[in-house]
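Asker: Have a look; sequence and predicted model below, questions after that.
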Amino acid sequence: MNTLAPDRLKELWHCVERKQLTVEEFYLSQEGLLAEHRRAWERALLLEKDKDLQETCIAELGRYLGCHERVALEEWCRGGVAAVEEEWRENVDRSDRQSVERFYDRSVAYLYDLMWWHTLRDDASPLAYVVALQFAQDHGCQRYLDFGAGVGSGGILFARHGLETVLADISSTLLRFSQWRFAIRNLPVQCIDLKIDRLPSQAFDVITAMDVFEHLYDPVAAVEELWNALKPGGFLIGRFHGEIDEQRPQHIIQDFGPTFQRLQALGGVEVWRDEWLWGHQVFQKT
């Protein structure tokens, strides 16, 4: 079984503390390890003959939306965070579940925001999907669900590596785009619109919920549904973290105590935690 990147980096830092490695050598190793993960991410998402992930993501959006103004598309992507914030503040009552869920179902700005995020230009945290894939491969997982799948990039990564992939989201806008992205890559996928359908029972070996729970009106109910969807012995991989962020008012959950309590009551056992890079956790269904 391979040592996952966060664990490897933690081990290397201990070598620094024991004077077996210099700080400079550590950061060179970290840079190299993250570069490997970046290449895996890029190989999965790049379209045929493309060499630059940013250009691929912008071109995909333009092709899907029927917009050929490349400069404008990049500006919209770079302004995605601000556009999502504006949409939220203008349209959402965070105390009203229907208002929150309607926002995600209809938002177009999220297409730009998420696609830009997945270029890795501003933030490398999407590479947590590569760590999750390696965990799933190490544990022989075959059927995979990405819950809160967004624009489908994580699912594309898993599908490229042969896992049977299912995407679930509350946003019809994002699901249509994700399904289109799979189709132009000739990758099979099943999409579940959570406004209409429920997740199948005991169907998945591994489920990811990456940067999702802080957006949910009822994360406790969500974790119950995910737990039912896992096969016995299956794994839930997610980041259960949220903090007040003026630029991201859609992060409505900061206290995950009730979610962890429910996981424990359901028999969830934490079997791994990223203690170095992004803080994701893995819970196994016992």
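Answerer: Noted; the coordinates are in hand.

Asker: Going by C-alpha atoms from here, please, whenever you check contacts or count neighbours.
Answerer: OK.

Asker: residues contacting residue 234?
Answerer: 204, 205, 206, 284, 285 (Cα atoms under 8 Å, 6 or more residues apart in numbering).

Asker: I'd like the distance between the fourth one and residue 260.
Answerer: Okay, so that is residue 284. For residue 284, the distance to residue 260 equals 13 Å [Cα to Cα, to the nearest Å].

Asker: which one of the two has more residues nearby?
Answerer: Per other Cα atoms under 10 Å, whichever of residue 284 and residue 260 has more neighbours is residue 284, with 22 against 16.

Asker: How about the contacts made by that one?
Answerer: 233, 234, 235, 236, 268, 269, 270, 271.

Asker: hang on, it in a helix?
Answerer: No. In this structure, residue 284 is strand, not part of a helix, as judged by DSSP: H, G, I helix; E, B strand; the rest coil.

Asker: Report the buried residues of the helix or strand that contains residue 129.
Answerer: Element membership of residue 129, judged by DSSP states H and E, is helix 128-138. Of all the residues in helix 128-138, those buried under the rule 16 or more other Cα atoms under 10 Å are 128, 129, 130, 131, 132, 133, 134, 135, 136, 137.

Asker: give me every residue that touches the spatially most central residue of the chain.
Answerer: Closest residue to the average C-alpha location of the chain: residue 210 at 3.7 Å, with Cα atoms, centre = their mean. Each residue near residue 210 by Cα under 8 Å, 6+ apart is listed here: 129, 147, 148, 237, 238, 239.

Asker: So which other helices or strands are in contact with the biggest helix by length in the chain?
Answerer: The residue-count maximum for a helix in the chain (DSSP state H) belongs to helix 23-45. The contact analysis (3 or more Cα pairs under 8 Å, 6 or more residues apart in numbering; DSSP states H and E) places helix 23-45 against helix 5-17, helix 128-138, helix 153-160.

Asker: try this one side by side with the last:
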Amino acid sequence: MSITTLCVPDSNPYRAGRFYFHTGDLARARPLLYWAALEKPWKIERWARWLVCSTPSFFSGVFAGRRRQWHELWQKALTLPGFADARESAVAEMAEYLGVSREEALAQCSGASGKLSDSWKARNPRTADEITRFYQEENSYIGDLVFERTKPLEFAGRHAVESLLFAREQGLKRVLDFGSGDGSCGICYAYYGFEAAMADVAGHLLDFIRWRFKKRGLTGRFYHLPQDRIPDGQFDLVSAFDTFEHLADPKTALREVFRILRPGGFLIANLPFGPTCDHPMHLPHDYREFMRFARYLGFKIKPFTLKEFYVLER
């Protein structure tokens, strides 16, 4: 049973024990809950106490199961035959692609985040062209992305896995990973039967993704932005994981996403705007202004399973 109004309302409250309810909200709830709040408010308090006591242990178990599901689906999609897990497989792929030993590839992965941060600070790009050129020329990004996308049970592919589960629930088929990075999310989509496409400004990353797809026998489409124009209404779902904060003009990118989505299509994205010590390349855009612009374009904003992410419906 869902109690959605455990708060102090602005007006017209009905007190049930120590809790306040809007009777208007209760009228839309289950009749039993409405009756109990008006006739036997002590029962509401008893139910609330039970929920407070039992919810943490119940949901910790549910969440642990959800994390295992993320991990298993992600590992299955990314791990090549003969390897123990996605980390080992991805490092071996990187070593083979770059023509270095696995030990050297692992060392590159381990130090890539710091190297990337130092490179950004040294170059200090400011204009849109400078920022784009940075991502096109910075070779340490492969190692950084491979390392981040294969952290056991931390990233665990939860973004991509929840997105593909959402796509299945909604009956979606054509999926674009916007800002595709090392291609891990696109591989996950293609592995589980979606028509996957990848788009990025970094040509060397797209070359790596093509190589990974070919090695797995997967098919996909690849767009090198901004040169390649994506047709209007091409996709049912666009995912943008840790992407908009890297763009000099995220609103223009959002307009493009709106254009390439079919009517009724979805964008799933997070918006970690603002630099941090580890990620100085996260640009300080205004989150509220971005969301206002999304509504102006015609997006309907909805919550997603992962609280830091949003679903924007065209």
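Answerer: Perfect, thanks for sending it. In this text the structure is predicted, and so the values were computed from the model without any measurement.

Asker: just to revisit the earlier point, nearest to residue 246 of structure 1 among the contacts of residue 234 of structure 1?
Answerer: residue 206 (32.9 Å; Cα to Cα).

Asker: The closest one - that's part of a helix, no?
Answerer: No. Assigned with three-state DSSP, residue 206 of structure 1 falls outside any helix and is strand.

Asker: since we're on it, how many residues are nearby?
Answerer: Neighbour tally, residue 206 of structure 1, other Cα under 10 Å: 28.

Asker: who's in contact with it?
Answerer: 136, 141, 142, 143, 144, 145, 230, 234, 235, 236, 237 are the contacts of residue 206 of structure 1 under Cα under 8 Å, 6+ apart.

Asker: Need the residues that contact the helix holding residue 129 of structure 1.
Answerer: For helix 128-138 of structure 1, contacts defined as Cα under 8 Å, 6+ apart pick out 1-2, 4-5, 37, 40-41, 154, 157-158, 206, 208, 210, 237, 278, 280.

Asker: With stretch 20-37 of structure 1 instead?
Answerer: 5, 9, 12, 13, 15, 16, 127, 130, 131.

Asker: 6 Å instead, please
Answerer: 15, 16 (Cα atoms under 6 Å, 6 or more residues apart in numbering).

Asker: Buried residues, it. List them.
Answerer: Buried, per 16+ other Cα under 10 Å, within stretch 20-37 of structure 1: 26, 30, 37.

Asker: In structure 2, what residue corresponds to the last one?
Answerer: Taking TM-score structural alignment as the alignment basis, one finds that residue 37 of structure 1 is matched in structure 2 by residue 70.

Asker: and the gap between that match and residue 64 of structure 2?
Answerer: Residue 70 of structure 2 is 10 Å from residue 64 of structure 2, by Cα to Cα.

Asker: Could you identify the most distant pair in the contacts of helix 128-138 of structure 1?
Answerer: 1 and 210 (23.0 Å).

Asker: follow-up on the earlier one: can you put the buried residues of helix 128-138 of structure 1 in TSV and add distance to residue 46 of structure 1?
Answerer: Output for the buried residues of helix 128-138 of structure 1, formatted as TSV (distance: Cα to Cα, whole Å):
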residue	distance to residue 46 of structure 1
128	18
129	16
130	15
131	19
132	20
133	18
134	20
135	23
136	22
137	22
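
Asker: any idea what residue 92 of structure 1 aligns with in structure 2?
Answerer: Match for residue 92 of structure 1 (TM-score structural alignment): residue 124.

Asker: which SS class is residue 223 of structure 2?
Answerer: strand.

Asker: now swap in residue 272 of structure 1 and tell me
Answerer: strand.

Asker: what's the closest non-adjacent residue to it?
Answerer: Excluding the flanking residues, the one nearest residue 272 of structure 1 by Cα to Cα, 6 or more residues apart in numbering is residue 282, at 5.1 Å.

Asker: Need the counterpart of the one you found in structure 2.
Answerer: Residue 282 of structure 1 maps onto residue 311 in structure 2, by TM-score structural alignment.

Asker: Could you report the neighbour count for that match?
Answerer: With other Cα under 10 Å as criterion, residue 311 of structure 2 counts 21.

Asker: Settle this for me: it is touching residue 305, isn't it.
Answerer: No. At 9.3 Å, residue 311 of structure 2 does not count as touching residue 305 under the criterion of Cα atoms under 6 Å.

Asker: who touches the match of residue 282 of structure 1 in this structure?
Answerer: Here residue 311 of structure 2 is in contact with 267, 268, 301, 302, 303, 304 (Cα under 6 Å, 6+ apart).

Asker: just the buried members of those residues?
Answerer: Applying 16+ other Cα under 10 Å to the contacts of residue 311 of structure 2 flags 267, 268, 301, 304 as buried.
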